[in-house]
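[1] no sequence for this one, just the structure:
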């Protein structure tokens, strides 16, 4: 990370989906899948997936705020997952798939509250996205980094991740790299 970048930490279901989308966003300089919000130090994918650690699958984004604002990143986040389903995104069920924003500063918290209020006017059901201060973050195993890019024909990727990417491309073509 350099002096011009900031960090966003977001969970909205399987991290493979979020990672694939944010890798395409102009101004996002680095995307990494990982875990945060739980009680186990250095959790593994198997532990988090089982739902026993309290962690959420998240993406850690480094972005250049001169190119894309935190506000705009959060707006995108709310268009690529369902923030109205508690601990669930499609067939992915459990607290590890919760909708959550881990803010890095008081300013990020303020912006997140603002975007959540704006999104409440867009969605037909109440927003259940958790808003929490950043907690210890653990990078996911290497096999989970750039997963869609390396496994586009894997069934989950071909059906779920690809659909999210298509929706994103249609809604945010002006934000692509």
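    That came in fine, so what should we check first? Source: prediction; values computed, not measured. Residues are numbered from 1 along each chain as shown.
[2] switch to C-alpha atoms for all contacts and neighbour counts from now on
    Fine.
[3] quick one, strands of this structure?
    Shown for the chain, the strands assigned by DSSP state E span residues 6-12, 28-36, 56-63, 88-89, 92-93, 99-103, 130-133, 137-139.
[4] Would you mind getting the angle between the third one and strand 6-12?
    Direction vectors for strand 56-63 and strand 6-12, defined by axes from the mean of the first three to the mean of the last three CA atoms, to 10 degrees, enclose an angle of 150 degrees.
[5] gap between strand 56-63 and the chain center?
    Centre-to-centre, strand 56-63 and its host chain are 6 Å apart (CA atoms, centre = their mean, to the nearest Å).
[6] Also the first one?
    For strand 6-12, the distance between its averaged C-alpha position and the chain's averaged C-alpha position is 6 Å (CA atoms, centre = their mean).
[7] other SSEs contacting that strand?
    Strand 6-12 is packed against strand 56-63, helix 70-80, strand 99-103, with contacts defined by 3 or more CA pairs under 8 Å, 6 or more residues apart in numbering; DSSP states H and E.
[8] then this one, side by side with the first:
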């Protein structure tokens, strides 16, 4: 079977959470934490992004094989792994850097994203506020942010915030998990 590589760029709160979820999914080759959507020049640092002053969101770039998992399926998992109805907030993480966002790489991805949001709305009491915007520059986050959950599973944030997301993922999307 020929692999059909695609990339999705998604922000759903802290990038450690989103990264940990997508690293579990069949067909996902790579997940890279980083920053996108900012308005200031230069390469942003974690400290600058966390200040909320750069306009960047914490995002992940998910490289996946579309012959194994579709962009639509990636988005369905995305919408079940965070709260797309809270503006600039996921749990205790607050600020525009934690916004729910889909940065599309093509017009086809934009159309699919808009359709998935429309279809998903019926499952939420509040309005979905996920931003859908074209991808601008993507900046890879510092090395210590990569594979964060894998490298720090017993760290407090990982235990309290990420582990429950992984448990939910295993219940809701067991058929999509790597073995």
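    Received, thanks. Remember, it's a predicted structure, so these values are computed and weren't measured experimentally.
[9] coming back round to it: which among the helices and strands packed on strand 6-12 of the first structure is found nearest to residue 117 of the first structure?
    Nearest of these to residue 117 of the first structure, taken as CA to CA: helix 70-80 at 11.2 Å.
[10] in the closest one, what counts as buried?
    70, 71, 73, 74, 75, 76, 77, 78, 79, 80 (16 or more other CA atoms under 10 Å).
[11] Now it on the second structure. Mean distance?
    Mean deviation of helix 70-80 of the first structure relative to the second structure after superposition (mean CA distance after the TM-score superposition for the first structure): 0.3 Å.
[12] how much does that helix deviate in direction from strand 99-103?
    Inter-element angle recorded for helix 70-80 of the first structure and strand 99-103: 170 degrees (by the same axes, to 10 degrees).
[13] sorry, back to before: generate TSV for the strands of the first structure, with distance to residue 149 of the first structure as supplementary columns.
    Shown next, in TSV, are the strands of the first structure (distance: least, CA to CA, whole Å):
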stretch	distance to residue 149 of the first structure
strand 6-12	19
strand 28-36	13
strand 56-63	15
strand 88-89	21
strand 92-93	20
strand 99-103	23
strand 130-133	29
strand 137-139	18
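[14] can you put those strands in JSON lines and add mean neighbour count and distance to residue 18 of the first structure?
    JSON lines is the format used below for the strands of the first structure (neighbours: other CA atoms under 10 Å; distance: least, CA to CA, whole Å):
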{"stretch": "strand 6-12", "mean neighbour count": "24", "distance to residue 18 of the first structure": "7"}
{"stretch": "strand 28-36", "mean neighbour count": "24", "distance to residue 18 of the first structure": "9"}
{"stretch": "strand 56-63", "mean neighbour count": "26", "distance to residue 18 of the first structure": "7"}
{"stretch": "strand 88-89", "mean neighbour count": "20", "distance to residue 18 of the first structure": "12"}
{"stretch": "strand 92-93", "mean neighbour count": "16", "distance to residue 18 of the first structure": "14"}
{"stretch": "strand 99-103", "mean neighbour count": "24", "distance to residue 18 of the first structure": "11"}
{"stretch": "strand 130-133", "mean neighbour count": "14", "distance to residue 18 of the first structure": "17"}
{"stretch": "strand 137-139", "mean neighbour count": "19", "distance to residue 18 of the first structure": "15"}
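[15] And those strands: which comes nearest residue 172 of the first structure?
    Between residue 172 of the first structure and these, the shortest gap by CA to CA is with strand 28-36, which sits at 14.0 Å.
[16] Hmm, residue 110 of the second structure is touching residue 104, no?
    Yes - in this structure, residue 110 of the second structure is within contact of residue 104 by CA atoms under 8 Å, at 5.6 Å.
[17] Overlap of the contact sets of these two?
    Residues touching both residue 110 of the second structure and residue 104 (CA atoms under 8 Å, 6 or more residues apart in numbering) are 132, 133, 134.
[18] of these, closest to residue 173 of the second structure?
    Nearest to residue 173 of the second structure among those, counting by CA to CA, is residue 132 at 23.8 Å.
[19] Can you tell me the closest non-neighbouring residue to the closest one?
    Excluding the flanking residues, the one nearest residue 132 of the second structure by CA to CA, 6 or more residues apart in numbering is residue 102, at 4.9 Å.
[20] Would you mind giving the helices and strands packed on strand 6-12 of the first structure as CSV with distance to residue 127 of the first structure added?
    Shown next, in CSV, are those (distance: least, CA to CA, whole Å):
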stretch, distance to residue 127 of the first structure
strand 56-63, 17
helix 70-80, 10
strand 99-103, 9
